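Undergrad: Pasting the sequence and the predicted coordinates here, then a few questions.
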Amino acid sequence: MLGVTALEDVALRQLFWTLTTLLHSTLLRLLLAINLLPVYCLRQVISVLPIATRRLPLLLTRQGRGRLISQTEQYRTYEEEIAAKQHDGSYRFTPANVLPWNGKTSWPVNRNVVEVCGIKVRVTHTKPKTTSDKAKTIVLLHGNPSWSYIWRRIIRHLTAVGYEVFAIDWLGHGTSDKPVNAPEISFELHMHTLRRVIEQFDLHDFYIAAHDWGGFFPARPSDISMHYYLLYWIWFFSTGILGPLLPDSFVLRFMAPNISVKTARAYSAPYSQSMFKTKASIGRFSHIVPALPDWIYDIRSTDSWRVIEGWLGPEHFTNLNAQASLAERNRHVRGWWAGEFDDKNSRNAPEKVMILFGREDPLLPEFKPVLEQYIGVSRVVRPADGGWLPGAGHYPMEQKPKEIACCIAELSEA
């Protein structure tokens, strides 16, 4: 006789299998996006209405419009300075703007603390079960909205065959401390975090396995078809409307419909102390993918745009600012991988890379050939099935952990 949890598993798996199947239809994706758009816009209008009403008189005079432009530039400079200081490690968080980890997790592993910008990053460190002169080190990087828990079964496989493994919880995720203010949550903070981990553990000649935000430059509109682009906008509008009220398990189950209730709860455990604050980084990274055409980012430099931004409140454009910055970084990174820059950093590009995608990924399967193109075919080590993992979606670590661990081992031996 099935217990309550088992029945819940069966019901939820069937529900999300049905939902995933329905959203294979481009038409249904379009209809859902169209219906979510006005609700999202209404929510944004409500949020900016008080400040827009108060600043309306400034639109009527040249001096007032000049003030609005100045306020826009000051705020953009403020955010750019935060990102720059986080990148070089000189930034320091104010304790009041950070929530420490609540200590809750159903995954009891050894965790080390690395200080980054005055707050704590936690790194799961697992040593190999067997020692060998040929033992290798691997660093695992998770994406959004997950944390290092997503690598748990792969870690077991890797340590069993002699790997030493480090799995980072990015700041704002999992067991690491959680900044609560959007402007203080940046991709540059992730970059510095990785460098600090490498320095503290004195890592050399190691491999990186990375997923989603942890691993690659984001897809741009020109990289994917409308079918997959629509799913991104459904995600963008849904998170913009519901914010932290959107259950993490909903996203996880859509991407991997066979996930269990127990596993879904484990993903949510580190965020249970304060739903609205602990998920700030999840929300931030949900909205800073540079998914708009470049011409929109380009017109931000015009006076008309800067007047409107100042009128509606520059702080309401914080995600767009981050998108524009990442769009520029995206162009640079693609050029770096393609060898367009003749500098020592370009010459230090990895000699071999393996790209794996779940064949049933509902979001980004079209991005696989884009990555291969920019990274360079000569660097790409192709596993069986050409890098496709049958029976896996956007979270293949939940569905094909053994296969992924074997691919990591294959890459390190190539």
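TA: Perfect, I can see it now.
Undergrad: When you work out contacts or count neighbours from here on, use the C-alpha atoms and nothing else.
TA: Fine.
Undergrad: Where does Lys120 sit: helix, strand or coil?
TA: strand (DSSP: H, G, I helix; E, B strand; the rest coil).
Undergrad: Next, count neighbours for it.
TA: 20 (other CA atoms under 10 Å).
Undergrad: Wait, it touches Asn112, no?
TA: No. Between Lys120 and Asn112 there is no contact under CA atoms under 8 Å: 9.6 Å.
Undergrad: any shared contact partners between the two?
TA: Residues touching both Lys120 and Asn112 by CA atoms under 8 Å, 6 or more residues apart in numbering: none at all.
Undergrad: out of all of them, which helix in this structure is the longest?
TA: helix 26-54 (DSSP state H).
Undergrad: Can you spell out which helices and strands pack onto whichever helix or strand comes after that one?
TA: Downstream of helix 26-54, the next assigned helix or strand under DSSP states H and E is helix 62-88. Applying 3 or more CA pairs under 8 Å, 6 or more residues apart in numbering; DSSP states H and E, one finds that helix 62-88 contacts helix 187-200, helix 303-312.
Undergrad: I'd like the next helix or strand past helix 62-88.
TA: By DSSP H and E, the next helix or strand past helix 62-88 is strand 98-99.
Undergrad: How far off centre is that next one?
TA: Relative to its parent chain, strand 98-99 has a centroid offset of 19 Å by CA atoms, centre = their mean, to the nearest Å.
Undergrad: and the gap between Leu12 and Arg253?
TA: From Leu12 across to Arg253, the span is 8 Å (CA to CA, to the nearest Å).
Undergrad: Apologies, that question was intended for Trp337.
TA: Counting by CA to CA, the gap from Trp337 to Arg253 is 33 Å.
Undergrad: this is the comparison structure:
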Amino acid sequence: MRILTADPARFADLPDYPFAENWIEIDLGEGHRGRMHYLDEGSKDAPPVFLFHGEPSWSFLYRKMIPPLVEAGFRVLAPDLVGFGKSDKPDDIAFYTYDRHVSWLKQWREAVCPEPAALFCQDWGGLLGLRMVGEEPDRFTCVVASNTFLPTGGTPSPAFMAWREFAKSSPDFRIGALIDRATATERSEAEIAAYDAPFPDEPSKAGARAFPALVPVEDGMDGIEQNQRAWVGLAGFDKPFLTLFGADDPVTGGLGETLAKRIKGAEGMPHAILPTCGHFCQEDRPAELAQGVIDTARKAGVLG
């Protein structure tokens, strides 16, 4: 197996992405090490908020949310998951597992910001982030979740099954075009190119190919027992928990309501379904999402 590194030239002149690079080295497992890239904006003394991206995006997805969050007084930290963005990419699909992704993200957190933090998570950012909240609820001050869930088996939707098969076998796996199709507003050519930048060839897409098949949506899959245990802590999470889901997302429809009903801290919160908002809500409704994070953190007492 090779550990692929990103070509800096592919990330030149990204639109609305003026942020400084930050890097740490982590243990990938089986004797391999790799570098994770992350954004770290705002004062180091400010209350931290994590922005966790999902499949098949990277921290570029948060470029419109970061400035208002920094202006509100946050320290904003947005990692590129292993296999995505500027982070290193193992080229073996089988090397990627749910547990490894959790381990890699926890290593990043311990090295960069171990203190309690707010969380915004979407898609696989929620499968990772919500599990981390459930496992260590005291380390999170509040949560805003969008177009995500913490699954424990069951019967997957036809829309998700179609996506899983497409990611596994389609020869036309163009990341930028996928992002564009999963938003309710049109992306520019420069934005589409920015989403393609981390993935110059088929080996670099191993992580993106792997993710859909790792979602534990069917009984017997790896990750179900871990998520069931995490749900104990997540359901009892009593700090502010807000759901803001996209009205035009065919994959996660209804899951926001399910989260709001099961999590203690979600009671009485102003949950919303955002109109003209697809799966990649950060592109369609960045201002509303950022304000939701700000309001939820203020309710939690961690932001003035």
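TA: Arrived safely. These numbers were taken from a predicted model, which means no experiment stands behind them.
Undergrad: Would you mind reporting the TM-score between them?
TA: With the length set by TM-score structural alignment, normalised by the length of the second structure, the two chains reach a TM-score of 0.80; 267 aligned residues with a CA RMSD of 2.2 Å.
Undergrad: could you redo the helices and strands packed on helix 62-88 of the first structure as TSV and give each row mean neighbour count and distance to Val380 of the first structure?
TA: Formatted as TSV, these follow (neighbours: other CA atoms under 10 Å; distance: least, CA to CA, whole Å):
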stretch	mean neighbour count	distance to Val380 of the first structure
helix 187-200	18	23
helix 303-312	20	42
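Undergrad: Quick one: the helices in the stretch 151-300 of the first structure, in order.
TA: 152-160, 187-200, 226-242, 248-255, 261-268, 275-278, 280-286, 294-298 (DSSP state H, counting those that start in this stretch).
Undergrad: which secondary structure elements does the fifth one contact?
TA: Counting contacts by 3+ CA pairs under 8 Å, 6+ apart, helix 261-268 of the first structure packs against helix 4-22, helix 248-255.
Undergrad: now it: which residue numbers in the second structure?
TA: Aligning helix 261-268 of the first structure against the second structure (TM-score structural alignment) gives residues 189-196.
Undergrad: what's the matching stretch in contact with?
TA: Phe11, Leu14, Pro15, Ser57, Trp58, Phe60, Arg174, Ile175, Gly176, Ala177, Ile179, Asp180.
Undergrad: ok, now which ones touch the fifth one?
TA: Counting by CA under 8 Å, 6+ apart, Trp58 of the second structure makes contact with Pro79, Asp80, Leu81, Phe84, Gly85, Tyr195.
Undergrad: From these, which land in strands?
TA: Counting by DSSP state E, the members of those that fall within strands are Pro79.
Undergrad: how about the strands in the stretch 251-400 of the first structure?
TA: 357-358, 388-389 (DSSP state E, counting those that start in this stretch).
Undergrad: For Ile138 of the first structure, which of the ones you listed is the nearest?
TA: strand 357-358 (19.3 Å; CA to CA).
Undergrad: what packs against the closest one?
TA: strand 388-389.
Undergrad: so the strand it packs on matches what in the second structure?
TA: Going by TM-score structural alignment: strand 388-389 of the first structure matches residues 273-274.
Undergrad: tally of neighbours for Ala190 of the second structure?
TA: 13.
Undergrad: now it: how far from Leu14 of the second structure?
TA: 7 Å.
Undergrad: Same question for Trp231 of the second structure.
TA: 38 Å.
Undergrad: does Ile26 of the second structure count as helix, strand or coil?
TA: What three-state DSSP gives for Ile26 of the second structure is strand.
Undergrad: How about the contacts made by it?
TA: Arg33, Gly34, Arg35, Met36, Trp104, Gln107, Trp108.
Undergrad: Put together TSV for these, with distance to Met132 of the second structure on each row.
TA: Formatted as TSV, the contacts of Ile26 of the second structure follow (distance: CA to CA, whole Å):
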residue	distance to Met132 of the second structure
Arg33	22
Gly34	22
Arg35	21
Met36	18
Trp104	12
Gln107	12
Trp108	13
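Undergrad: Tally up the residues packed near the aligned residue in the first structure for Lys64 of the second structure, please.
TA: In the first structure, the residue equivalent to Lys64 of the second structure is Arg153, according to TM-score structural alignment. Neighbours of Arg153 of the first structure under the rule other CA under 10 Å: 15.
Undergrad: What distance do you get for Arg153 of the first structure to Tyr271 of the first structure?
TA: 22 Å.
Undergrad: One more: Gly358 of the first structure?
TA: Counting by CA to CA, the gap from Gly358 of the first structure to Tyr271 of the first structure is 27 Å.
Undergrad: what does Leu389 of the first structure give?
TA: From Leu389 of the first structure over to Tyr271 of the first structure (counting by CA to CA), the distance is 30 Å.
Undergrad: Please tell me how far Tyr139 of the first structure sits from Tyr163 of the first structure.
TA: No, residue 139 of the first structure isn't Tyr; it's Val. 10 Å.
Undergrad: And these two? Which one has more around it.
TA: A direct count of neighbours by other CA under 10 Å for Val139 of the first structure and Tyr163 places Tyr163 higher, at 24 against 21.
Undergrad: what do we get in the second structure for the more buried one?
TA: In the second structure, Tyr163 of the first structure lands on Phe74 (TM-score structural alignment).
Undergrad: Buried ones among the contacts of stretch 189-196 of the second structure?
TA: Buried members of the contacts of stretch 189-196 of the second structure, counted by 16 or more other CA atoms under 10 Å: Phe11, Ser57, Trp58, Phe60, Arg174, Ile175, Gly176, Ala177, Ile179, Asp180.
Undergrad: Widest-spaced pair of the contacts of Trp58 of the second structure?
TA: Pro79 and Tyr195 (15.1 Å).
Undergrad: so what corresponds to Asn102 of the first structure in the second structure?
TA: Checking TM-score structural alignment: Asn102 of the first structure goes with Asp7.
Undergrad: How many neighbouring residues does that match have?
TA: Asp7 of the second structure, neighbours per other CA under 10 Å, totals 13.
Undergrad: And for Phe84 of the second structure?
TA: 29.
Undergrad: Distance check, the match of Lys64 of the second structure against Gly162 of the first structure.
TA: In terms of CA to CA, Arg153 of the first structure sits 15 Å off from Gly162 of the first structure.
Undergrad: cool, and Arg152 of the first structure?
TA: 16 Å.
Undergrad: tell me the contacts of Thr20 of the first structure?
TA: Phe254, Pro257, Pro362.
Undergrad: same thing with Leu312 of the first structure?
TA: With CA under 8 Å, 6+ apart, Leu312 of the first structure has these contacts: Val48, Leu49, Ile51, Ala52, Arg55.
Undergrad: can you put those in CSV and add distance to Ala33 of the first structure and neighbour count?
TA: Shown next, in CSV, are the contacts of Leu312 of the first structure (distance: CA to CA, whole Å; neighbours: other CA atoms under 10 Å):
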residue, distance to Ala33 of the first structure, neighbour count
Val48, 22, 15
Leu49, 24, 13
Ile51, 28, 13
Ala52, 27, 18
Arg55, 32, 17
